[in-house]
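[1] I would like to see how this sequence folds:
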Amino acid sequence: MPNRALRGALALLLLIPATGALARTCDLTIGSSDAMRFDRSELRVAADCTQVRLTLRHTGRQMAAAMGHNWVLTRTADYRPVAIAGGLGSLAHSYLPPGDARVIAYTKVIGSGESTTVTFRTAGLTRGGDYTFFCSFPGHWNVMRGKLVFG
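    Okay, here's the model as predicted:
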């Protein structure tokens, strides 16, 4: 029995990040449609969330190649340069520059009736920081965007 108790205690310790708080995953959902709009212009993440699991749903009828959408998170100062650079890319790379360190998190591009999920840690986010989420599909990013509030 002591081994089982020890294994349980060790498993619990693995859930505790360096801050000493228990790990907490916060779930967010956002929708998109053929109207080139997200259904939310602001997403809020509580300060005690250690990671975020965001699900993007495409409620439109068009396929990804014609009216695809993704969800990309950057610092607001980086959003336009990342979106412009991504527009030179391809659907295979979700219209993002591969390996771009300015991208905090992103989903793949999806189409008609599909959904996709991305999970990312909040350790790199600053409470009260200025973050923009957007769709990097060419031509969408200038109107299809919103604000992420952390903290």
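
[2] please make it C-alpha for all contacts and neighbour counts, starting now.
    Will do.

[3] how about the helices in the protein?
    Using DSSP state H, the helices of the chain run over residues 2-14, 64-67, 76-87.

[4] ok, which of those comes nearest residue 138?
    helix 76-87 (5.0 Å; C-alpha to C-alpha).

[5] buried residues in the closest one?
    76, 79, 80, 82, 83, 84, 86, 87 (16 or more other C-alpha atoms under 10 Å).

[6] from the residues you listed, which single one is nearest residue 141?
    residue 83 (6.5 Å).

[7] separation between the closest one and residue 102?
    According to C-alpha to C-alpha, to the nearest Å, residue 83 stands 11 Å off from residue 102.

[8] now do residue 124
    11 Å.

[9] who has more neighbours out of the two?
    For the pair residue 124 and residue 102, the greater number of neighbours falls to residue 102 (15 against 8), based on other C-alpha atoms under 10 Å.

[10] spit out the contact partners of the more buried one.
    If you count contacts by C-alpha atoms under 8 Å, 6 or more residues apart in numbering, residue 102 has them with 74, 75, 78, 82.

[11] cutoff 7 Å now
    74, 78 (C-alpha atoms under 7 Å, 6 or more residues apart in numbering).

[12] now swap in residue 109 and tell me
    Counting by C-alpha under 7 Å, 6+ apart, residue 109 touches 64, 68, 69, 70, 94.

[13] picking that back up, now render the buried residues of helix 76-87 as a markdown table, adding distance to residue 29.
    Output for the buried residues of helix 76-87, formatted as a markdown table (distance: C-alpha to C-alpha, whole Å):
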| residue | distance to residue 29 |
| --- | --- |
| 76 | 21 |
| 79 | 21 |
| 80 | 23 |
| 82 | 23 |
| 83 | 22 |
| 84 | 26 |
| 86 | 24 |
| 87 | 25 |
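
[14] let's compare: structure for the following, please.
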Amino acid sequence: MKKVFMVPAVVAALFLASCGGGDKSSTATHEHESTTSTPAETPAASVPGIENVETTDHIQLQASDDMRFDKDLFKVKAGSKVKLTLKNIGEQPIESMGHNAVVLDQGTDVAAFGGEAFKAKEEEYIPSTFASSIIAHTKLLGPGQSDEIEFTLPKAGVYEFICSFPGHWGTMQGKIVAE
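    I've put the predicted structure just below:
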């Protein structure tokens, strides 16, 4: 049992050592580098594959019984209206395999949101406790149903979207990069 707890501590120590540990000259260099901004350092640049995604104003998603969205990466223009269409192509009933798409504000703790959504059955798994973190959401959809919403991502950055049906957010999520 001790080995299980020792391994993360060793890995953490090695990680800190490789990052410069407590060396103040190293820390000063990193602070200086982080204040010097280049286009490659934008949040969007940190999203793998975004350079291969074309800008769109209509996000089309499909959700299925395998608890996956058919696409998980989109690029839009910040400040512009975006249409999102979600279709549930699954066959299982809404009570056991409902799907929605919830667009979350930047910095939202997805795991905490998912935990609250689990408790929000009366609100179709859209927790009012996180209302300020929700940019937009579709209805909860059963098999063959679809919904369309419009929203605007107010500023450049990376926004996550998830299905908030209990247990789905872990595999049903993606990113919308606003530029």
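
[15] overall similarity of the pair, as a TM-score.
    Once superposed, the chains reach a TM-score of 0.74 (TM-score structural alignment, normalised by the length of structure 1), with 122 aligned residues with a C-alpha RMSD of 1.8 Å.

[16] format the helices of structure 1 as CSV; extra columns: distance to residue 42 of structure 1.
    Compiled in CSV, the helices of structure 1 are given as follows (distance: least, C-alpha to C-alpha, whole Å):
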stretch, distance to residue 42 of structure 1
helix 2-14, 32
helix 64-67, 22
helix 76-87, 13
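
[17] how far does the longest helix belonging to structure 2 sit from the chain's center?
    Looking across structure 2 with DSSP H, the single longest helix is helix 2-18. Helix 2-18 of structure 2 has its C-alpha centroid displaced from the chain centroid by 29 Å (C-alpha atoms, centre = their mean, to the nearest Å).

[18] do stretch 142-151 of structure 1 as well
    On the basis of C-alpha atoms, centre = their mean, stretch 142-151 of structure 1 sits 11 Å off its chain's mean C-alpha point.

[19] same check on stretch 24-36 of structure 2?
    The answer for stretch 24-36 of structure 2 is 29 Å, by C-alpha atoms, centre = their mean.

[20] where does that stretch end up in structure 1?
    Mapped onto structure 1 using TM-score structural alignment, stretch 24-36 of structure 2 spans no residues at all.

[21] any idea how far residue 37 of structure 1 is from the aligned partner of residue 113 of structure 2 in structure 1?
    Under the alignment (TM-score structural alignment), residue 113 of structure 2 pairs with residue 82 in structure 1. Residue 82 of structure 1 sits 19 Å away from residue 37 of structure 1, taking C-alpha to C-alpha as the criterion.

[22] tell me the centre residue of structure 2?
    In structure 2, the residue lying closest to the centroid (C-alpha atoms, centre = their mean) is residue 160, at 2.4 Å.

[23] now do the contacts for it.
    Neighbouring residues of residue 160 of structure 2 by C-alpha under 7 Å, 6+ apart: 103, 104, 174, 175, 176.

[24] ok, the equivalent of residue 112 of structure 1 over in structure 2 - how many residues close by?
    The alignment partner of residue 112 of structure 1 in structure 2, by TM-score structural alignment, is residue 143. Number of residues near residue 143 of structure 2 (other C-alpha under 10 Å) recorded here: 19.

[25] residue 71 of structure 2 maps to what in structure 1?
    In structure 1, residue 71 of structure 2 lands on residue 40 (TM-score structural alignment).

[26] count of neighbours near the counterpart of residue 80 of structure 2 in structure 1?
    Using TM-score structural alignment, the partner of residue 80 of structure 2 in structure 1 is residue 50. Neighbours of residue 50 of structure 1 under the rule other C-alpha under 10 Å: 20.

[27] shouldn't residue 50 of structure 1 be in contact with residue 122?
    Yes: the pair residue 50 of structure 1 and residue 122 passes the contact test of C-alpha atoms under 7 Å, sitting 5.3 Å apart.

[28] follow-up on the earlier one: nearest to residue 62 of structure 2, of the contacts of residue 160 of structure 2?
    Taking C-alpha to C-alpha as the measure, residue 62 of structure 2 sits nearest to residue 174 out of the contacts of residue 160 of structure 2, at 12.4 Å.

[29] contacts only, for the match of residue 112 of structure 1.
    When contacts are counted by C-alpha under 7 Å, 6+ apart, residue 143 of structure 2 touches 88, 89, 90, 91, 92, 93, 94.
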